[in-house]
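Participant: my questions concern the predicted model and sequence given below.
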Amino acid sequence: MNLTAEYIQRSRDILTTIEAQAQAIQHAADWFSQTILAGRMVHLFGSGHSRIMVEEMWPRYGSFPGFNPIVELSLSFHNLVVGANGQRQAMFLENVPGLAQRILRNYDLSNLDSALVISSSGCNVVPIEMAELFQQHGMKVVALITKQHAEKSISKRPDGKKLSDFADLILDTGAPVGDAMITVSGLDTPVSPGSTVGGAVLVNCIKAETARLLTEAGRPPKVLSAANVVGADRAVTLFESAYDEHAHRLAKLYQNVGIPSYVSEQADNLISKQL
């Protein structure tokens, strides 16, 4: 078997692993649809390359509002590799205790919210603390990990706890220990990771099931769609309305955040009068 065929076959094995998680995927979609129907948001977080899954969920073609992508550039900007804003700093920062709390200080969280936290190893401090804080706010937390890799990895937290310890539901990308899936003759280190394949399939399965539930509930999502599928005018309308809905949902996360001000009090009074 050539290496291309081998990688494709291993990817098929990943799909089999994901297919076996159909019930768990449905549970995640149930929680996420309930959050979206309540007018709230599903918080998405991943540091490092896990950022890929955050952006795969929203915003992109075939996706819809209801998700809050929390992407910290200090933890996920890899393009420069070395020097200022390099990878060494990002890898250091994703294990700084307390950073998750500072990030979430920006949002007025609710137990109506839910969350998807992505970390292949499930062992870095910031994603673990993110999940822990989300649970403390009464949210349902879905963890997307690579189970075999996470089980063999050592937590960077002093208490040894991992992302899976703060998850109400765990999804497995199906990739192997170390992530890389291909062994090259004469090379003692494997290449070609698989967690991105599994992660992308998982988030899109969740997306599809969530869209179904929203539609069945009479709230079909505003899906970012290509002009060559829905026509130029409707594509523009969908994009504008989806982005506006995202803004409206996001506004709720900022309206009463932190220390009250006369601005937030005015908003509360206005809402009371409207009710």
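Facilitator: All right, it came through fine.
Participant: alpha carbons only for contacts and neighbour counts from here, please
Facilitator: OK.
Participant: what lies in contact with the helix or strand hosting Ala208?
Facilitator: Assigned by DSSP states H and E, Ala208 belongs to helix 195-216. Applying CA atoms under 8 Å, 6 or more residues apart in numbering, the contact partners of helix 195-216 are 11, 14-15, 18, 25-26, 28-30, 32-33, 37, 52-53, 56-57, 63, 120, 144, 146, 171-175, 179, 220-221.
Participant: what's the answer for stretch 91-102, then?
Facilitator: Stretch 91-102 is contacted by residues 47-48, 74-75, 124-127, 129-130, 133, 156 when judged by CA under 8 Å, 6+ apart.
Participant: pasting the second one now:
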Amino acid sequence: MSDTGNQFLHETTSRLERLASLAADGGLDAAIDLIVTSLQAGGIVQAFGTGHSQAFAMEIAGRAGGLIPTNNVALRDVALFGSQDVSVLTDPKLERDPSIVDELWEITAAGPDDVFVIASNSGVNGSIVGTALLAKEHGNPVIAVTSIDHTTRVTPKHPSGLRLSEVADVVIDNLAPYGDSTLTLGDGIGIGAVSSLTAAFIAQLLTIGVAERLAEAGSVPPIYLSANIPGGDDHNHRLEEQYGGRIRRHA
């Protein structure tokens, strides 16, 4: 591996170690509390992210070793399940459009006990902030995963003038630097984006924390088995059925 690769390894692992220390010191407990309270009341986790932050929502919802009562909210839902033509998904600026969230909210059909976990490195795009505001308006708690360094240095794109971090009940810093890149080439080109890696680690720390808390309370955590091991599908479908049609799973 090149020296640059080793530098990126350091930039990544040093942040993961900071996040692990944060979790060990109880720094994620407020978010874990909200999720546990939601699940114990029969709610589900509504995970949302746009752009590369969609990977965070996928890390939370519908994967082996993850919580079953989870839903992956995505902008594509307005075309798959709503009234929008699929052509809207070709617009790279769709995530900045606050008007899309009204239909997205109706499609999501969040219950009163659901908790929203929303990831956005910038934390300023219209669909992200708009969804968080609608969740709060309907009484659903919001957990934000965002870059504090980045979001405080850019202008909000939502008409409210708010950032995701200013709407959420709990804010988790993904520790990504402004612009996301951790390294710079000699001509000033930024490389080594880190937000996807730290966000995935945060997603797993939250999942682990919630599972441990549920087990400590005397219940069996509703966790997915890999669909690629014997009995995995049967186990998963049996637990999914407990939530009716509230959990959306598709290719």
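Facilitator: Ah, there it is. Treat the numbers as computed from the prediction; the structure is a model and nothing was measured.
Participant: and the TM-score between them?
Facilitator: Taking TM-score structural alignment, normalised by the length of the second structure as the basis, the two superposed chains have a TM-score of 0.85; 237 aligned residues with a CA RMSD of 2.5 Å.
Participant: which of the contacts of stretch 91-102 of the first structure has the largest number of neighbours?
Facilitator: Val126 (28 neighbours; other CA atoms under 10 Å).
Participant: ok, that residue - contacts?
Facilitator: 47, 94-100.
Participant: same question for Pro59 of the first structure.
Facilitator: 65, 224.
Participant: so Val145 of the second structure sits in a strand?
Facilitator: Yes - under DSSP: H, G, I helix; E, B strand; the rest coil, Val145 of the second structure sits within a strand.
Participant: quick one: residues contacting it.
Facilitator: Going by CA under 8 Å, 6+ apart, Val145 of the second structure touches 117-121, 171-174, 199.
Participant: what does it correspond to in the first structure?
Facilitator: Here Val145 of the second structure is matched to Leu144 in the first structure, going by TM-score structural alignment.
Participant: ok, Asn2 of the first structure - how many residues close by?
Facilitator: Neighbour tally, Asn2 of the first structure, other CA under 10 Å: 6.
Participant: ok now stretch 39-49 of the second structure, how far from the chain's centre?
Facilitator: Here stretch 39-49 of the second structure shows a centroid-to-chain-centroid distance of 11 Å under the convention CA atoms, centre = their mean, to the nearest Å.
Participant: Provide the aligned range in the first structure for it.
Facilitator: Mapped onto the first structure using TM-score structural alignment, stretch 39-49 of the second structure covers residues 36-46.
Participant: which positions within that stretch qualify as buried?
Facilitator: By 16 or more other CA atoms under 10 Å, the buried positions in stretch 36-46 of the first structure come out as 36-37, 39-46.
Participant: in strands, which of these appear?
Facilitator: 42-46 (DSSP state E).
Participant: report the two of those separated the most.
Facilitator: Using CA to CA, these reach their maximum pairwise distance at Val42 and Gly46, which is 13.3 Å.
Participant: hmm, back to that, preserved in the second structure, out of the contacts of Val126 of the first structure?
Facilitator: Contacts conserved in the second structure for the contacts of Val126 of the first structure, counting by both residues aligned by TM-score structural alignment, their matches' CA atoms under 8 Å: 94-100.
Participant: and those as JSON lines, adding secondary structure, distance to Gln274 of the first structure and neighbour count?
Facilitator: Output for these, formatted as JSON lines (DSSP: H, G, I helix; E, B strand; the rest coil; distance: CA to CA, whole Å; neighbours: other CA atoms under 10 Å):
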{"residue": "Glu94", "secondary structure": "coil", "distance to Gln274 of the first structure": "44", "neighbour count": "23"}
{"residue": "Asn95", "secondary structure": "coil", "distance to Gln274 of the first structure": "45", "neighbour count": "21"}
{"residue": "Val96", "secondary structure": "coil", "distance to Gln274 of the first structure": "44", "neighbour count": "15"}
{"residue": "Pro97", "secondary structure": "coil", "distance to Gln274 of the first structure": "42", "neighbour count": "16"}
{"residue": "Gly98", "secondary structure": "coil", "distance to Gln274 of the first structure": "39", "neighbour count": "12"}
{"residue": "Leu99", "secondary structure": "helix", "distance to Gln274 of the first structure": "38", "neighbour count": "17"}
{"residue": "Ala100", "secondary structure": "helix", "distance to Gln274 of the first structure": "36", "neighbour count": "20"}
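Participant: a markdown table please, covering those and showing distance to Ala84 of the first structure.
Facilitator: Output for these, formatted as a markdown table (distance: CA to CA, whole Å):
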| residue | distance to Ala84 of the first structure |
| --- | --- |
| Glu94 | 16 |
| Asn95 | 18 |
| Val96 | 18 |
| Pro97 | 22 |
| Gly98 | 23 |
| Leu99 | 20 |
| Ala100 | 22 |
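Participant: and which of these is nearest Ser192 of the first structure?
Facilitator: When those are compared for distance to Ser192 of the first structure (CA to CA), Glu94 wins out at 23.3 Å.
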